[in-house]
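A.B. asks: Generate coordinates for the sequence data below:
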Amino acid sequence: MAEVPGLLVSAPSSGTGKTTVMLGLLRALAEDGLAMQPFKSGPDYIDPAFHHAACGRPSFNLDGWAMGPGLWQAIAGQAAGADICLAEGSMGLYDGVATRGQQGFGSSAETARAMGWPVVLVLDVGGQAQSAAATALGFRRYMPDLPFAGVILNRVASPRHERLTRLGMERAGLPVLGVLPRRGDLTLPERHLGLIQAAEHPDLEAAIAGYADFLRAHVDLGTIRAAAAGKPLPQDPPPLPRPPAQRIALARDAAFSFTYPHLLEGWRAAGAEILPFSPLADEAPAAEADLVWLPGGYPELHAGRLAEAEGFRTGLRHHAQTKPVHGECGGYMALGEALIDKDGTRHRMAGLLGLVTSYAARKFHLGYRRAVLCAPMAGFDAGTALRGHEFHYSTILEQPDAPLAAVSDADGAAVAETGSRRGRVTGTFFHLIAAEEAPASGPRRDCPTEEDRSPAETR
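C.D. replies: Next up is the predicted model:
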């Protein structure tokens, strides 16, 4: 069995600089001639595109809550042929959900332990010195069997600050892998779902090159390379998820871009033909497509252009007369009757579902989702249990169609956003990660009825 050593870049919390470190390390090590395989721990669908831009290899998510062992092995197998794996954690190192999923609770620490990747802990030491060692030591000892490479000190204010902070780390017996001076320009642009999309960055190549130069100047790359370790990869990994159709018309532009990379890779590997089209350019889906798939993204930022895209809307409606259409999150909103933007302006959408959503009535929705299908969805039979993740700020004002699934959160509590179906058209607010490989523990709810749904969903 092949072994590709790796590291997992994590931090005590979000906002500490781990994405900057991740991108800088990927590019710097790739410039040194190493074939880098990036991964993202957890259900993030924005960061993998930045990873790809940094090192030239597609990045894949690993998620212990949503993924069974077969899919995990299939994704880990994508590292074959690489020299080093580098994974980016989500949130804080030990953050996950309270109820166990298919393999775990979804924390980055679980990913590192499962893969045998030592943790590089990025610490924002602003406002403290020796005390930072107590934080690092707590993270090191919280899970004693977690492999640990050392720390990178970020946002160091001065040579004196560095000297004091290093003293604390030496006393705690923690290796310091790098010291990053405070710089205000080492941030990536953000919007309400986190980072902007990689394709939207005004000068992504220059930014990543700058991160690499910064990391090369302030981090011991040789020591970091030497710290990489890992467990053997599966010799004959299972295949990635199969495609829901042979020819898939996939919406792909600034409004629709959030699809998990392992799904697209699995579809292509199984011989499916991906036919991209741009609703924002008023392109209709390919007439020969067997399925139209509208991913999530930022339709709320482009609602006016989508409302004017008559060619896209006509082609979509024509397709739905005889063949399936599916949308997730932003794609689901675009299939609805209308979308109301943050200023309260109502924009006409495709009208294939009765859904009306609003960003003026803003509400935060975030978390894992388990959905048992009440009816078939493209590629899946009724009764199939799916796992995914929901992340948006919209509110349902109207949802008159039949529910698509009985949906619950990670702890098994019912979720009102059930998705919907009408004819051959289906939609969900969660982004699909995987179908369950075996029945999972926890309640299996009946499909919602009209009485179960809130007034806002049915009026």
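A.B. asks: When you work out contacts or count neighbours from here on, use the C-alpha atoms and nothing else.
C.D. replies: Fine.
A.B. asks: Just to be sure, residue 99 is in a strand?
C.D. replies: No. When DSSP: H, G, I helix; E, B strand; the rest coil is applied, residue 99 is found to be coil, with no strand at that position.
A.B. asks: Second chain to compare with the first, below:
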Amino acid sequence: MTKALIIGAPRSGSGKTSVTIGLLRAFARRGIRVRGIKSGPDYIDPGFHHAATGIEGLNLDSWAMQPELVQNLLAGAADGTDLLIIESAMGLFDGISGGEGRTGSAADLSRLLGIPVLLVLDVSGQSQTAAAVAVGFRHYDPAVRMAGVVLNRAGSERHVRLSKAAIEAAGLDVVGAVLRNGELSLPERHLGLVQASEHPAIQNHIDRLADVMETSLDLDHILSLATEIAPQSGSTAAHLPPSGQRIAIASDAAFTFLYPHLGRHWRSVGAELVPFSPLANEAPPNACDACWLPGGYPELFAATLAAADHFRNGLARFAETRPVHGECGGYMVLGEGLEDAEGNRHAMTGLLSHSTSFATRKMNLGYRQAKLLAEGPMGKTGDVIRGHEFHYARVTDAGHDEAFAEIADGTGTPIGRSGGRRGLVTGTFFHAIARVTG
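C.D. replies: Here you go, the predicted model:
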């Protein structure tokens, strides 16, 4: 049987990611087959989970995914695995007003799947008061069970004793304490953490995190808190269908954000994913029947992409007879031009007529629900797809293409038409996660 545990916290920045990555490596060192899972729409942390365990990460999202799909993905993740560690996004109960059990919070997953929570408390600037926070979590929602507490960023052993005694007097187990250490933090940039593949010494950093968790936390106690799960197979109807039988996937430092569950499902139903590198001036292979340009950081490589004539010409020829879709960064590359952070404009593929800029940044962040306006790589006209946007670039020229979809936010409030389509080419800032069925 597979066991599972959720790592939660009161807020972002509490140290959940460092604790999770360290625990994943520490348990893997013991020969435990452990997989990391991230709650919510996060394409960065699953890469660190993969780097820590050697097993591909996963996202579970109670807003974007119908409960049956969550069950299906959990069952797949549990297959051949001893332990699943689910890292919460933001605070444990943070989400949107999406209806009962559909807020996008990790607490939804705890209720739906019956998985207990290991609470990471940043105790810097407090001691006994941490017990009040822990007690609040214990009683806020009886259906979300707090299994234990990790004290994080403690200042001294005395600080640990005061905080631990107060929390244990309130009836919660403290499984250990991590002392304050600035070297445990991961590097950041404009979209959050640097990806695992870009970290020059990622394995050494993960080993340091694991060393700290092994010496600071009671791993046997933590393992005992995890609950055995018997996940149901669930329905696969809400999976996003593959756009072709052989899909060319742009894959390099500029195109990185493809959700693991999408690729896994596409392969499971017989599709072949064929990577190619626009940065290496490669065109989508001619033997493929669809092309997908994922999100990423094209603004950091705009000059290289602008000079990649073989890629641009090959993509244009491909698009004459086969579908091409771009998400977020991929959408930016499909446009006429991209302005980098310094204000320099670079010609892109021109397969769509919009232009984008990273020079005057504006954050766009949130869940999105898209109703497709025409049949294409994501589905048929009228199909509804749930996902999210997370980007700082903005459209400086909307162009003259037909819109890709009608977009609403996570609460259903209309935003308007978004993205573009011309011929067999489609693109949008919207990252697709799952379909809405029924």
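A.B. asks: Could I get the TM-score for this pair?
C.D. replies: Once the chains are laid over each other, their TM-score by TM-score structural alignment, normalised by the length of the second structure reads 0.97; 435 aligned residues with a Cα RMSD of 1.4 Å.
A.B. asks: what about the helices in the first structure?
C.D. replies: 18-31, 47-55, 69-76, 108-115, 131-142, 159-172, 204-218, 221-227, 261-269, 303-308, 310-320, 330-335, 455-458 (DSSP state H).
A.B. asks: looking at it, residue 270 of the second structure is touching residue 244, isn't it?
C.D. replies: No. The criterion here is Cα atoms under 8 Å, and residue 270 of the second structure misses it with residue 244 at 9.8 Å.
A.B. asks: Tell me which of those two has more neighbours.
C.D. replies: Residue environment comparison for residue 270 of the second structure versus residue 244 gives the larger neighbour count to residue 244, 20 against 12, counting by other Cα atoms under 10 Å.
A.B. asks: With residue 152 of the second structure as the reference, measure out to that one.
C.D. replies: 47 Å (Cα to Cα, to the nearest Å).
A.B. asks: Look at residue 423 of the first structure and say how many residues are nearby.
C.D. replies: Using other Cα under 10 Å as the criterion, residue 423 of the first structure is surrounded by 15 other residues.
A.B. asks: whoops, residue 415 of the first structure was the one
C.D. replies: Each residue near residue 415 of the first structure was counted by other Cα under 10 Å, and the total is 14.
A.B. asks: Residue 366 of the first structure now?
C.D. replies: A total of 13 residues lie near residue 366 of the first structure under the criterion other Cα under 10 Å.
A.B. asks: Residue 220 of the first structure pairs with which position in the second structure?
C.D. replies: The criterion is TM-score structural alignment: under it, residue 220 of the first structure has residue 218 as its aligned partner in the second structure.
A.B. asks: wait, that match sits on residue 174?
C.D. replies: No. Under the criterion of Cα under 8 Å, residue 218 of the second structure makes no contact with residue 174, lying 9.2 Å away.
A.B. asks: just the strands in the stretch 351-459 of the first structure please.
C.D. replies: According to DSSP state E, counting those that start in this stretch, the stretch 351-459 of the first structure carries its strands in the segments 356-358, 365-373, 385-392, 395-398, 405-408, 420-422, 425-428, 431-435.
A.B. asks: Out of the ones you listed, flag the one nearest residue 170 of the first structure.
C.D. replies: In terms of Cα to Cα, the element of these nearest to residue 170 of the first structure is strand 365-373, at 38.7 Å.
A.B. asks: mean shift of that closest one relative to the second structure?
C.D. replies: Superposed on the second structure, strand 365-373 of the first structure shows a mean distance of 0.5 Å to its aligned residues (mean Cα distance after the TM-score superposition for the first structure).
A.B. asks: any idea how far that strand is from the chain center?
C.D. replies: Computed by Cα atoms, centre = their mean, to the nearest Å, the separation of strand 365-373 of the first structure from the middle of its chain amounts to 14 Å.
A.B. asks: just checking, what packs against that strand?
C.D. replies: The elements that strand 365-373 of the first structure packs onto, with contact taken as 3 or more Cα pairs under 8 Å, 6 or more residues apart in numbering; DSSP states H and E, are strand 385-392, strand 405-408.
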